[in-house]
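Trainee: Provided below for reference: sequence and predicted model.
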Amino acid sequence: MGFVYILRCADGTYYVGSTVDLARRLDAHNTGMGSAYTRRRLPVELAWAQEFARIDEAFAWEKRIQGWSHGKREAFMAGGIDAVIGWSKRGSAPPSP
């Protein structure tokens, strides 16, 4: 089992990660024992998470979401994958109709 998650940092940025133990990883981030990125942006809060049957699936989604813009991440959290279908890989807005 694995999780991919998005944290909202105190400065309004997002951090994307994956783990096999979500509660432990969130605690690590908030106590400054997570990544260097979140350590400089405390406190952080869980904005979104998804459980997967296997950690490699969660890791693949982590890498996919890490390449997305701030706006695309927000649209995804609000509306799921359907909300971002059609966005370019580096696009910051949905395509025009």
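Mentor: Thanks, I have it.
Trainee: when you work out contacts or count neighbours from here on, use the C-alpha atoms and nothing else.
Mentor: Noted.
Trainee: in stretch 15-31, what's buried?
Mentor: Judged by neighbour count (16 or more other Cα atoms under 10 Å), stretch 15-31 contains these buried residues: 15-20, 22, 25-26, 29-30.
Trainee: try this one next to it:
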Amino acid sequence: MERRFFVYILASDRMGTLYVGVTSNLVRRTWQHREHVVDGFTARYGVTKLVYFEIHATAEAAIHREKRLKHWPRDWKLNLIERDNPTWNDLFDPIASF
């Protein structure tokens, strides 16, 4: 089975606080954020809505992309989200049903 890695963006709400992360299990990691399993930024600021993700073939590629996105200006991140998810729908339910 081919391993995949994900770079993702969570938001507190439309145009709200953003969080950029990387994981090899997007469903599990998003659930952890939603349920506040780990204390930290996302729990403190209510950042639980999966609004963007992309798939990478290697951990190195995903980590490199995550680091780049974290340094992007906020407007660039907003444009990236709105390009693929203009209504800021929570993408968790669609991916959790796979």
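Mentor: That came in fine, so what should we check first? Since the model is a prediction, treat every value here as computed from it, not as a measurement.
Trainee: mind listing which of the buried residues of stretch 15-31 of structure 1 are in strands?
Mentor: Using DSSP state E, 15-19 are the members of the buried residues of stretch 15-31 of structure 1 that sit in strands.
Trainee: and the furthest pair within these?
Mentor: The two members of these with the most space between them (Cα to Cα) are 15 and 19, at 13.1 Å.
Trainee: tell me how far the helix ranked longest in structure 2 lies from the chain's centre.
Mentor: Counting by DSSP state H, the longest helix found in structure 2 is helix 59-71. Distance of helix 59-71 of structure 2 from its chain centroid, counting by Cα atoms, centre = their mean, to the nearest Å, is 12 Å.
Trainee: buried residues, it. List them.
Mentor: So helix 59-71 of structure 2, judged by 16+ other Cα under 10 Å, has buried residues 59, 62-63, 65-66, 69.
Trainee: quick check: closest non-adjacent residue to residue 92 of structure 2.
Mentor: Distances taken as Cα to Cα, 6 or more residues apart in numbering place residue 50 nearest to residue 92 of structure 2, at 5.9 Å, with adjacent residues excluded.
Trainee: the one you found belongs to a strand, doesn't it?
Mentor: Yes: according to DSSP: H, G, I helix; E, B strand; the rest coil, residue 50 of structure 2 belongs to a strand.
Trainee: counterpart of it in structure 1?
Mentor: For residue 50 of structure 2, the aligned residue in structure 1 is residue 46 (criterion: TM-score structural alignment).
Trainee: what residues are up against its match?
Mentor: 5-8, 26 (Cα atoms under 8 Å, 6 or more residues apart in numbering).
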